[in-house]
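In: Fold the following and give me the result.
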Amino acid sequence: MDEGRNMAEIKLKKREEMDPAYCWDLSSLFGSDEEFEKTEQELAKKIEAFRAKQGTMKESAKALYDVLSGLDDISRVFSSLYVYASQKYHQDMGNQKYQGYAGKMDSMMAVLADASSFVEPEILELDEETVTEFEKAYEPLRLYDRILKENFRKKEHILSPEMEAVLAKAGEMASSPDQIFSAFSNADLRFQPVTDEEENQVPLSHGTFVGFLQSKDRRVRKEAFEKYYAEYEKHKNMLAATFGANLKQAAFFADVRKYPSALAASLDGGNIPVSVYDKLLEAIHAKMPAMYRYVALRKKLLGVDELHMYDVYVSLTKEYEQKYTYEQAIEIVKKALAVLGDDYVALLDKGFSERWVDVYENEGKKSGAYSWGSYDSHPYVLMSFNGNIDSVFTLAHEMGHSLHSWYSNHTQPFTYAEYRLFVAEVASTCNEALLIRYLLKHAKEKEEKIFLLNYFLDQFKGTVFRQTMFAEFEKRIHEKMAEEGTLTADGISELYLSINKEYFGPDMISDPQIALEWARIPHFYTPFYVYQYATGFSAAIAISSKILAGEPGIVEKYKQFLSGGCSMDPIDLLKICGVDMTKPEPVEEALDVFASYVEELEKLTAEA
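Out: Down below sits the predicted model:
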């Protein structure tokens, strides 16, 4: 099947029209909707029964263990329910039945949070000495030693059982801005069609937008850019109110939990110092000249008097254009990642053959890409493969997440299997770094090498500079909300546009439409998430460089990292591979790699 970048051929099918061979198989979660519904009803009863354990944790070591293990058992089943409902919904967000499933799971999450809200406060009613004695007296309790210690570390931010119960009940309301944005963006938002290179009227969607921006025809790029943001302009006040509500809920929970800011609250879960966030911004600002140099080179190579935001994604090569079938992409990814060992490649094969991946876009399918699963299922990948180089990298990226989960789930108990956000992007971007090195090494033509260098630099720009730009916007917009108490669409857009200008520099025209880019970024509804793309990419560059250099033992150390889950702090997990993110070197070294590739591209394109 070839679903390349010829936009005229893209027709969004309904979900039931899709070839099952290219759709994920959710049976490792539940064999049927009926099994899901039965399990959901059984779990609802167990959650209610769990409430009776309140007040028992101080009675004995076994009583403490019974509460913690009981909560694990419930959470483990709930995870499978939540993932199944969400992924059924995401494959067609217009499906009313699965909208209902997803809504029920959000409600159940709030009920579970309420029913278990006594756990942390009751742990803190115990002193550390008593817990130590409990662990000595009852060996099974030692499984929870790290969790218990983490609770004591965060003691000042955990409230009374009554207050925790109130916050748990507020959690469902707090998720409303994200739900509203997601439903609007994926199910309700409609764009005007774009006239492509052959004068065909082609649907514009989240999935086709970047493809249009990669068109060699500048008129197509400009039309798609303007029509895409025109729809956000129509709804900017609603989106500003929704985004503002999300800022307020983050600030509310941070304040109630006695954190100095929503940023500090977000980072504390992984025990990440706020200084790591601030140092990232400082490092990027210090290396802005490399970004400006690349923007200037892009302007020169495109041969335009003015470089606009709709010129950011088009390839700089005039004649070289590569497209891939899904099957070709699989083979390239496997070859590129063979350096990680036969066991790693065997797991990739397993994932591809057992339909872990939902490959192509269909009507109503959630935009973007992700890897997700539960402890008792294999991982799943959602994407919208469209045949370009970006799709190949997306496949490598998301399978990096999936194998990270696989190693962790098969090494750690459920309690410690889920890795923290700070390290979540390392495995995925390490795969990307290995893939680009493989492709560059095997490039036979000058135009192919220029194409790949351009792609790598664009990926770097998108993952490090762009995500850091997002991170700076988040920091400043949260601060602005804290100072002013309310925000308008125009006020948010003004701040975003000013930051965009600062990051792209004097050779870029920051078109007025780009001021609305904040309105379409789903990650902003998970506050202070995106900076981890930049830190993760930097760590991945360091690790992949060690792997390709053949550093003794690094592949084994890397798999130890992949297997770590949350059994250690994220900073310490990366230190297994010799990468210390509390220091500036990983980010600085990554930025130096970016500058070196800009220089190489300048040399390759300098010839007449």
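In: use CA for all of it now, contacts and neighbours both
Out: Will do.
In: State which helix of the chain is the longest.
Out: helix 61-91 (DSSP state H).
In: for that helix, packing partners?
Out: Here helix 61-91 touches helix 33-50, helix 96-115, helix 128-137, helix 414-417, going by 3 or more CA pairs under 8 Å, 6 or more residues apart in numbering; DSSP states H and E.
In: rerun that using 7 Å as the cut-off
Out: Secondary-structure packing of helix 61-91 (3 or more CA pairs under 7 Å, 6 or more residues apart in numbering; DSSP states H and E): helix 96-115.
In: To compare against the first, here's the next sequence to fold:
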Amino acid sequence: MRDEKGREVPFSEERFGTFLQSRDRRVREDAYKNLYGTYGRYRNTLSASLNSALRGSLFYSRARGFGSDLESALHGDDIPLSVYSSLVDGVRERLDLLHRYVKLRGKVLEVSPVRMFDLYVPLVEEYRQEIPYRDALKMVRDGLRPLGETYLAALDEGFSGGWIDVYENRGKRGGAYSWGAYPVHPYVLLNFNDRIRDVFTLAHEMGHALHRFFTDREQPFVYSGHSIFIAEVASTTNEALLLDHLVRSASSREERMYFLNYRLEQIRTTVFRQTMFAEFEREVHGMTERGEAPSAETFCTLWRDLNEAYYGPAAEIDREIEIEWARIPHFYSPFYVYQYATGYSAATALSRSILEEGKTAADKYLRFLERGRSAPAIEVLRDAGVDMTSPGPVRTTLDLFGATLEELEMLLHK
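Out: Prediction:
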């Protein structure tokens, strides 16, 4: 395909996200049609593949005596079925906020209707300030100050104690990761490149690392580790606290708008989008449980209907997006994606309470970090002040989305 200057450049799925963020709408559209056009040519094969996975999931669920695939998937972590339905219902109730955000995108980008390839281009200019690693450490520490001295002392130990492999190097894998072995302190892999996103990644991975650190310090080996349901809560709480700090300390209108939009995009992609995925999963597993064999057209129609409901009247849902379900690998791990949305909602509720209630909430949060697998995930979160069987955490998250959207609208129209 051709880039913004008309030069022929290679196209791949790996580069798709970069093309979708281009300021040139023609580049975004070309990338979008290239990718989904290719998937569309294999729609029947991809449909057969997903159907096979659905039937396999149903076989094992029934063989083990479960009433549904959803019940089977949630059983391992003792998650009540009501958590899943509460998430979907809570997000459905506030789709008007996402519709409003899509409408704002159209106004700022001066496009109508908004096409699906318009959803990822930044509304605000990228934050281009270079941030040396030493400055990033201070930014993260300042953002996490509300967690108290015990947490900060452990954070400082991680920063200065050789836990972190910071920079790119020959033969080193990409991305970022945190891991460890009981009872040794955790290790963090980064590929720090002086960007604001690297600062958020540092906060995120240290959230994982300190979750493991506090759990391993307090629990015997049998209760070390964490349920998948809460694995991302500590890391996302760190990001939320850092983001709140950066919004409040922004030195210019443009900088504040950047961080506000950053929060909106996090919630759009992690809560709204993943809940839409969760709805799709619930529907297609239900079809299989009723003895149906969904065709490619059935999958595509369901995906189209969900996109229309979620993105609202300001968005045009075209034929290309109908095949997007086929490129979501998580659908081969039944009922996994909902945990992104619940984890983000739990982290938002925790960070809000820490910021608003201070030491009392921070002390509860530290106890949460220490619990590991000593109790069911739902109970561990409830003791920290977050009841995921209620609509409260999702409402808190979407209220924050609404307040952030309102402020961004005001700043954009100044």
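In: Give me the TM-score for this pair.
Out: Here the TM-score for the pair of chains, by TM-score structural alignment, normalised by the length of the second structure, is 0.89; 410 aligned residues with a CA RMSD of 2.9 Å.
In: picking up where we left off before, what are the buried residues along the longest helix of the first structure?
Out: Buried residues in helix 61-91 of the first structure, counting neighbours by 16 or more other CA atoms under 10 Å, are found at 61-71, 74-91.
In: what do you get for stretch 14-34 of the second structure?
Out: By 16+ other CA under 10 Å, the buried positions in stretch 14-34 of the second structure come out as 17, 19-22, 25, 27-34.
In: and if you look at stretch 226-233 of the second structure?
Out: 226-227, 229-233.
In: Dump the residues you listed to CSV, plus distance to Ser252 of the second structure.
Out: As requested, those are exported to CSV (distance: CA to CA, whole Å):
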residue, distance to Ser252 of the second structure
His226, 40
Ser227, 41
Phe229, 38
Ile230, 35
Ala231, 35
Glu232, 31
Val233, 30
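In: okay if I get the residues you listed as a markdown table plus secondary structure and distance to Gly6 of the second structure?
Out: As requested, those are exported to a markdown table (DSSP: H, G, I helix; E, B strand; the rest coil; distance: CA to CA, whole Å):
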| residue | secondary structure | distance to Gly6 of the second structure |
| --- | --- | --- |
| His226 | coil | 49 |
| Ser227 | coil | 49 |
| Phe229 | helix | 46 |
| Ile230 | helix | 46 |
| Ala231 | helix | 44 |
| Glu232 | coil | 41 |
| Val233 | helix | 44 |
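In: Tell me the one of those residues nearest Ser72 of the second structure?
Out: Phe229 (14.6 Å; CA to CA).
In: wait, what's in contact with the corresponding residue of the first structure for that closest one?
Out: Using TM-score structural alignment, the partner of Phe229 of the second structure in the first structure is Phe422. Applying CA atoms under 7 Å, 6 or more residues apart in numbering to Phe422 of the first structure gives the contacts 532, 570.
In: and if we set it to 8 Å?
Out: 270, 532, 535-536, 570 (CA atoms under 8 Å, 6 or more residues apart in numbering).
In: out of those, who has the most neighbours?
Out: With neighbours taken as other CA atoms under 10 Å, the top of the contacts of Phe422 of the first structure is Gly536, carrying 28 neighbours.
In: what residue of the second structure takes the place of it?
Out: Aligned partner of Gly536 of the first structure by TM-score structural alignment: Gly343.
In: Now do the same contact list for the closest residue to its match other than its chain neighbours.
Out: Excluding the flanking residues, the one nearest Gly343 of the second structure by CA to CA, 6 or more residues apart in numbering is Val233, at 5.1 Å. Residues near Val233 of the second structure by CA under 8 Å, 6+ apart: 343-344, 346-347.
In: I'd assumed Leu316 was in contact with Leu301 of the first structure.
Out: Yes. If you go by CA atoms under 8 Å, Leu301 of the first structure and Leu316 touch, sitting 6.4 Å apart.
In: These two: which has the busier surroundings?
Out: The neighbour comparison of Leu301 of the first structure against Leu316 (other CA under 10 Å) goes to Leu316, with 26 against 16.
In: What segments of the stretch 301-450 of the first structure are strands?
Out: 307-308, 357-358, 370-372, 380-382 (DSSP state E, counting those that start in this stretch).
In: Check the offset of the second one from the chain's centre.
Out: Think strand 357-358 of the first structure. How far strand 357-358 of the first structure lies from its chain's middle: 17 Å, per CA atoms, centre = their mean, to the nearest Å.
In: again, but for the third one
Out: Offset of strand 370-372 of the first structure from its chain centre (CA atoms, centre = their mean): 8 Å.
In: got the buried residues for it?
Out: Under the neighbour-count criterion of 16+ other CA under 10 Å, strand 370-372 of the first structure has 370-372 buried.
In: Reformat those residues as JSON lines; add distance to Ile576 of the first structure.
Out: Listed next are these as JSON lines, based on distance: CA to CA, whole Å:
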{"residue": "Tyr370", "distance to Ile576 of the first structure": "26"}
{"residue": "Ser371", "distance to Ile576 of the first structure": "24"}
{"residue": "Trp372", "distance to Ile576 of the first structure": "25"}
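In: Of these, which is the nearest to His378 of the first structure?
Out: Distances from His378 of the first structure to the buried residues of strand 370-372 of the first structure, taken by CA to CA, are shortest for Trp372, at 8.8 Å.
In: Surely the closest one touches Ser402?
Out: Yes. The criterion here is CA under 8 Å, and Trp372 of the first structure meets it with Ser402 at 7.3 Å.
In: Okay, and which of the contacts of Val233 of the second structure map to helices?
Out: Reading helices off the contacts of Val233 of the second structure with DSSP H, I get 343-344, 346-347.
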